[in-house]
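Participant: I'll drop the sequence and a predicted model, then ask my questions.
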Amino acid sequence: MIADRPRRSALYLPASNPRAIEKARTLACDVVILDLEDAVAPDAKVEARSLAVEAVRAGGFGRREVVIRVNGLDTPWGAADLGAAASVHPDAVLVPKIAAPEDLAPYAAALGGPTRLWAMIETCAAVFRLDALGQAAAASRTDAWVIGGNDLAKEMRCRPGADRAPLQPALALAVMAARAHGLAILDGVYNAIEDLEGLARECEQAVDFGFDGKSLIHPSHLAAANRAFTPSAEAVAWARTVAAAFDLAENAGKGVLRVEGRMVERLHLAQARRLIAVADAITAHEVAEA
């Protein structure tokens, strides 16, 4: 996994919509997810598969990661989706409704080249197997998890509400497990397309939980997600101060420093360097696209 690669915004696009795919090549998203699953009706899935393959072959997505979400292998379309995706080597293949580590193996076995596996965390069973799923990540080419809040809420039969209270334990555990096993993790989608204030609040909540970014269902949601998950100028400045202090020759080997009146440990140095790397990558993207 590229730990410092920005994944602030991951936009789902129905692969059955070529106009949406073309537009995605110009949007300010960090990840484009060409969706063959929930966003595509059964009678459009075969065509959507062909369009997704064509889009990846054509390229033109620039610095954006390109991910294909396939249907599960327990559906009539899953095997063909996986084979088609593997043939064009997108950055990753996103697989739905993972429940146990052994679910990952058939998907991983089909992939080759640089293509990685991303997994949806959207079942109650997956929440209770998070550590085992994390342990299986290296062997299954898994780099990232994506929360599927809608499916998880449906399976739980809960009513999440504005604060997502019933889901909060699962969200926190998923982030902890992802961090324990070196995985990126993206929050689930916000359903109310026109409620940008509610979206902004949920993005801030996701930042507070420790997510790397948020999956999205509409281009109008990109600005809020990018804003929330972009490190602030103040945070970047402090990170550079911390890194510079530890880099001083007289501080070599020290585990704890006093920096501008604050106690700073080496664990803060690792956090600072990652934040700087993410901020620098975001700045480079913005300069390149200006």
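Facilitator: Thanks, I have it.

Participant: could you use CA atoms for every contact and neighbour count after this?
Facilitator: Will do.

Participant: give the helix, strand or coil label for the spatially most central residue of the chain.
Facilitator: In the chain, the residue lying closest to the centroid (CA atoms, centre = their mean) is residue 186, at 3.6 Å. Classification of residue 186 by DSSP: H, G, I helix; E, B strand; the rest coil places it in strand.

Participant: before we move on, which element is residue 143 in?
Facilitator: strand 142-147 (DSSP states H and E).

Participant: wait, the residue nearest to the centre of the chain touches residue 209, no?
Facilitator: No. Distance between residue 186 and residue 209: 10.7 Å, which falls outside the contact criterion (CA atoms under 8 Å).

Participant: second one coming, line it up with the first:
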Amino acid sequence: MTDFTPLRSVLYLPSSNERALEKAKTIACDALILDLEDAVAPDAKPAAREAAAAAVASGDYGRRTVTIRVNGIGTEWHEADLTAASQAGPAAIVVPKVDSAAQVVHLVDMMEKAGAPDHTRLWAMVETPEAIFNAREIAAASPRLQALVLGTNDLVKELYAEHVPGRAPIVPSLHTVLLAGRAAGIAVIDGVYNDVKDADGFLAECEQGRQMGFDGKTLIHPGQVEGANAAFAPSAQAVEDAEGLIAAFEAGKGAGVVTYNGKMVENLHVESARRTLSIHESIRALSAE
């Protein structure tokens, strides 16, 4: 199986909140975004920067993918954040409001000059109309870019749209970013769901995201982790079908048309089945930690 990093549940945490950083060590999310941006007050940003770097250095988060979200390009904190995050060496640095391929190239150059280790990747947040138009170029701008992250709240705001069930106002934008990410072979992570008390609405949006093809969803509350993990993981039936399809294909090699459960099996179906099993095995390994 190919290597696969589960990103079903990607939880934002304010790096200024020591209690939250400690609690995150026990939360069963696939990834953490230690936030220096929206969730941190201006006067708390320097201390939050130090806390995020210390959290990364601690090694206390097991197999979770630990990232740091810096303040955006052009803000007074951006350069110091990017330098500190690069030197801390998280799994990735998350940058908000990336609007162009040129910005990706510039960010990667800054990371490398600051001493970011090879394993520290870039996650670009796509959350403006300009970024949607440039999504394909952004996604292909650097081998260091590992993921596109939807900033759906900002996108809705920029479009003068409304948050509605089913997200019809932004579905075209979501598809555009997914197409860009898949063309570049990188991960694409869905935006947040704002109403932490609306479990049914959250699960419906997770299901929509999974059906569309997202790798996972960004989250704003630990209570959303379990639902996202379940929604973006292959079901037991899907795993069984993938195993059966691959077995039928292997057994029928050289015999002309191969079928499984009455349906014709081609190479593309086998590739999808193998991806399903790769995801399943990676999730099982993560859960065993």
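Facilitator: Yes, it's here. Computed from a prediction, not measured in an experiment: that's the story for all the values here.

Participant: can you pull the TM-score for these?
Facilitator: Laid over one another, the chains give 0.94 as their TM-score (TM-score structural alignment, normalised by the length of the second structure), with 283 aligned residues with a CA RMSD of 1.5 Å.

Participant: hang on, the earlier thing: next up, the contacts around the residue nearest to the centre of the first structure.
Facilitator: Taking CA atoms under 8 Å, 6 or more residues apart in numbering, we find residue 186 of the first structure in contact with 7, 144-147, 211-215.

Participant: quick one, strands of the stretch 101-250 of the first structure?
Facilitator: 116-121, 142-147, 184-187, 213-216 (DSSP state E, counting those that start in this stretch).

Participant: let me have these in TSV, extended by distance to residue 95 of the first structure.
Facilitator: What follows is these, written out as TSV (distance: least, CA to CA, whole Å):
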stretch	distance to residue 95 of the first structure
strand 116-121	5
strand 142-147	10
strand 184-187	14
strand 213-216	14
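
Participant: the second structure: matching residues for the strand holding residue 143 of the first structure?
Facilitator: The counterpart of strand 142-147 of the first structure in the second structure, using TM-score structural alignment, spans residues 145-150.

Participant: what does the matching stretch contact?
Facilitator: Applying CA under 8 Å, 6+ apart, the external contacts of stretch 145-150 of the second structure come out as 104, 121-127, 139, 174, 177, 181, 186-191.

Participant: now swap in stretch 92-107 of the second structure and tell me
Facilitator: 33, 66-73, 82, 85-86, 119-128, 130-132, 134-135, 137-142, 145.

Participant: likewise for stretch 261-273 of the first structure?
Facilitator: Here stretch 261-273 of the first structure makes contact (CA under 8 Å, 6+ apart) with 236, 239-240, 242-243, 246, 255-258.

Participant: identify the farthest-apart pair in those.
Facilitator: 236 and 255 (21.4 Å; CA to CA).

Participant: the two: who's more crowded?
Facilitator: Applying other CA atoms under 10 Å to residue 236 of the first structure and residue 255 shows that residue 236 carries more neighbours, namely 20 against 12.

Participant: and the alignment partner in the second structure of the more buried one, how close does it get to residue 274 of the second structure?
Facilitator: Alignment note (TM-score structural alignment): residue 236 of the first structure maps to residue 239 of the second structure. Between residue 239 of the second structure and residue 274 of the second structure the distance, using CA to CA, to the nearest Å, works out to 10 Å.

Participant: and what of residue 226 of the second structure?
Facilitator: Per CA to CA, residue 226 of the second structure is found 25 Å from residue 274 of the second structure.

Participant: so residue 175 of the first structure makes contact with residue 209?
Facilitator: Yes. Proximity of residue 175 of the first structure to residue 209 meets the contact threshold set by CA under 8 Å, at 7.3 Å.

Participant: of the two, which one has the most company?
Facilitator: residue 175 (22 against 17).

Participant: pull the contacting residues for the more buried one.
Facilitator: Residue 175 of the first structure makes contact with 185, 209-211 under the criterion CA under 8 Å, 6+ apart.

Participant: if I look at it, how far off is residue 284 of the first structure?
Facilitator: As defined by CA to CA, residue 175 of the first structure lies at a distance of 27 Å from residue 284 of the first structure.

Participant: repeat for residue 250 of the first structure
Facilitator: From residue 250 of the first structure to residue 284 of the first structure the distance is 32 Å (CA to CA).

Participant: okay, those two: which has more neighbours?
Facilitator: When residue 250 of the first structure and residue 284 are compared for neighbours, residue 284 comes out ahead with 12 against 9, by other CA under 10 Å.
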